[in-house]
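> Please find the sequence and the predicted model below.
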Amino acid sequence: MSLLEKINETRDFLTAQGVQEPEFGLILGSGLGELAEEIENAVVLDYADIPNWGRSTVTGHAGKLVYGDLAGRKVLALQGRFHFYEGNSLDLVTFPVRIMKALGCQGVLVTNAAGGIGFGPGTLMTISDHINFTGRNPLIGENLETFGPRFPDMSNAYSKDYRKTAHQVADKLGIKLDEGVYIGVSGPSYETPAEIRAFKTMGADAVGMSTVPEVIVAAHSGLNVLGISAITNHAAGFQDELNHDEVVAVTERIKEDFKSLVKAVLAEL
């Protein structure tokens, strides 16, 4: 079965389950999936029950697709994403973004937990741009002409209007919201101190193991993107050791600000 046939099959399955014309897709990163529990009139599907869908194997990723109403908007939320480092193909990693486009979403809010290069733990950061340091591109292979061009422009992959709205909303709520460049790596090992020094020289403010493939596909598909990183730890070389438990713990501390921000942004977009 071709990628396009898989997309159509999954779209039709979700439509039959009651997923009708979502306005926004939400990709919720490590420890951030709790926001999906606030969705009203929810249709909840286990990833295992969705044809052609992937599996989420990382702590902090619940593995459920939730559709319903949030802040007055119809949303389709992923409680947990698929990562390249889990052994998934990039077609599978980015498949949910294709589905969001196929179902009619106008925009995607993509979130992640990231290591801070320019910012410290507990910071919320909108992504202004990214550096693809994974060594891979999800658009390699046959181009899906119905989604976008062979050579998509990435100049404005992260919507300026969405970012402006996010900062205006944060100011109103009294939430500190920084902005910076995200560098995406393949993982699963954390970066070395030498790599982080190199990334800082390259202009990166945060580093993580997700987001970049999804945003490339979203840009190819003509979807508007707002990216938000929750800085959960200092990157290598700025603290003694790195571990995923700390990521989940810091995310727990800042999740209320995160949830308030995303809901208020959705209401304004």
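Thanks, I have the structure now. Numbers count the residues shown, from 1 in each chain.

> can we go C-alpha only for contacts and neighbour counts from here?
OK.

> what's in contact with the host helix or strand of V43?
With elements taken from DSSP states H and E, the one containing V43 is strand 40-46. Residues outside strand 40-46 that contact it (Cα atoms under 8 Å, 6 or more residues apart in numbering) are Q17, G18, V19, G63, K64, L65, V66, Y67, G68, D69, L70.

> another one to put next to it:
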Amino acid sequence: MEDLKKKMNESSAYIRGIIGDMPVEIGIILGSGLGALADEVTDATVILYKDIPHFPVSTVPGHAGRLVIGSLRGRKVVCMQGRFHYYEGYGMDLVVFPVQVMYALGVRNLLLTNAAGCVNPAWEPGSLMIISDHIKLVQDNPLRGRNDESLGPRFFDMSRAYDIQLRKLARRCAQDLGIDIREGVYQLFTGPSFETPAEVRMARLLGADAVGMSTVPEAIAASHLGIRTLGISCLTNMASGILDQPLNHEEVLETGEKVKETFSALVRDIVQKWPL
């Protein structure tokens, strides 16, 4: 665990060496097809993941693999254009390492976004969903191993992993913008294969509204660190078995492209009104 703190400090020191003493108020992780929002950051400093000590490198189409640090609607933000996934071969500890580095930079507020499969048959592709809770049946956990009490307690509460007040804020912002937004439960699957129809039926029985391959590990790490977290899913496709058609990653990117203006407008408004 001392090695983790050492790596966090070395990564954050490298970033600080580039951005100086600029405060960073909100961290934003942008999922598949949603990275264009980072292009709206002004006075931006761009740092490639491959140049940051100890950072993994994103290998997924639609993930640019870089940090964009600057201002969005008057707030100082650090945006990840692309994240890391368990299915890429990284351990859960590496998947959440950027969240821990954000914490070392001073981030105490986090917005997680993703592209997800829609499990709720009453909803449609292209909808946005505020994450109210998640289901993780995956055995591994990003906090497995020795714990550093200076980062967070060994056993920590997950009943409010997705901040209630931030969820209310997201609903208000959506209403103000005329966006029909959903709220529901996200279930983690490891990928890279899409879920089977039987697995989707199971997710529905368990109470999930969406399924995906990310976000949950990052939310767990954020809870451990005491970071206030909001999660929003772009429901890019109906999950396997709901419609009689095969799934593919291109559909995910295409739907993300179609709704990116709506999604970006919502995120901009949330960031501007985010209580710090």
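Good, I have the coordinates. Source: prediction; values computed, not measured.

> on that earlier part again, mean deviation of the strand holding V43 of the first structure from the second structure?
Superposing on the second structure places strand 40-46 of the first structure at an average distance of 0.5 Å from its equivalents, by mean Cα distance after the TM-score superposition for the first structure.

> Just give me the residue right at the centre of the first structure.
Here the mean C-alpha position of the first structure is nearest to the C-alpha of V110 (Cα atoms, centre = their mean), at a distance of 2.8 Å.

> which helices and strands sit right next to whichever helix or strand comes after the strand holding V43 of the first structure?
Remark: after strand 40-46 of the first structure, the chain's next helix or strand is strand 64-70, criterion DSSP H and E. Under the contact definition 3 or more Cα pairs under 8 Å, 6 or more residues apart in numbering; DSSP states H and E, strand 64-70 of the first structure sits against strand 40-46, strand 73-79.

> neighbouring contacts of strand 64-70 of the first structure?
By Cα under 8 Å, 6+ apart, the residues outside strand 64-70 of the first structure that reach it are 19, 22, 36, 38-47, 74-80, 263, 266.

> Can you tell me which of the helices and strands packed on strand 64-70 of the first structure is packed in deepest?
Ranked by mean neighbour count under mean count of other Cα atoms under 10 Å, those are led by strand 73-79, which reaches a mean of 26.

> which bit of the second structure covers the next helix-or-strand element following it?
Under the assignment DSSP H and E, the closest C-terminal helix or strand after strand 73-79 of the first structure is helix 90-93. Matched against the second structure by TM-score structural alignment, helix 90-93 of the first structure falls on residues 92-95.

> What does V252 of the second structure correspond to in the first structure?
Matched across to the first structure, V252 of the second structure falls on V247, judged by TM-score structural alignment.

> my read: its match touches T232, true?
Yes. In this structure V247 of the first structure lies within contact range of T232 using Cα atoms under 8 Å: 5.0 Å.

> the more surrounded of the two?
Taking neighbours as other Cα atoms under 10 Å, V247 of the first structure and T232 compare with T232 leading, 28 against 21.

> Spatially nearest residue to that one (excluding sequence neighbours)?
P121 (4.6 Å; Cα to Cα, 6 or more residues apart in numbering).

> so who does that neighbour touch?
Contact partners of P121 of the first structure, counting by Cα under 8 Å, 6+ apart, are G115, I231, T232, N233, H234, V250.

> can you give me the helices in the first structure?
Using DSSP state H, the helices found in the first structure span residues 3-16, 90-93, 95-103, 160-173, 193-202, 212-220, 244-268.

> Show me which positions of the longest one end up buried.
By 16 or more other Cα atoms under 10 Å, the buried positions in helix 244-268 of the first structure come out as 247-248, 250-252, 254-255, 257-259, 261-266.

> Now do it against strand 73-79: the angle between them, please.
With axes from the mean of the first three to the mean of the last three Cα atoms, to 10 degrees as the basis, helix 244-268 of the first structure and strand 73-79 are set at 170 degrees to each other.

> The aligned partner of G180 of the first structure in the second structure: how many residues sit nearby?
For G180 of the first structure, the aligned position in the second structure is occupied by G184, per TM-score structural alignment. G184 of the second structure: 17 surrounding residues under other Cα under 10 Å.

> Isn't G184 of the second structure up against I130?
Yes. In this structure, G184 of the second structure is within contact of I130 by Cα under 8 Å, at 6.4 Å.
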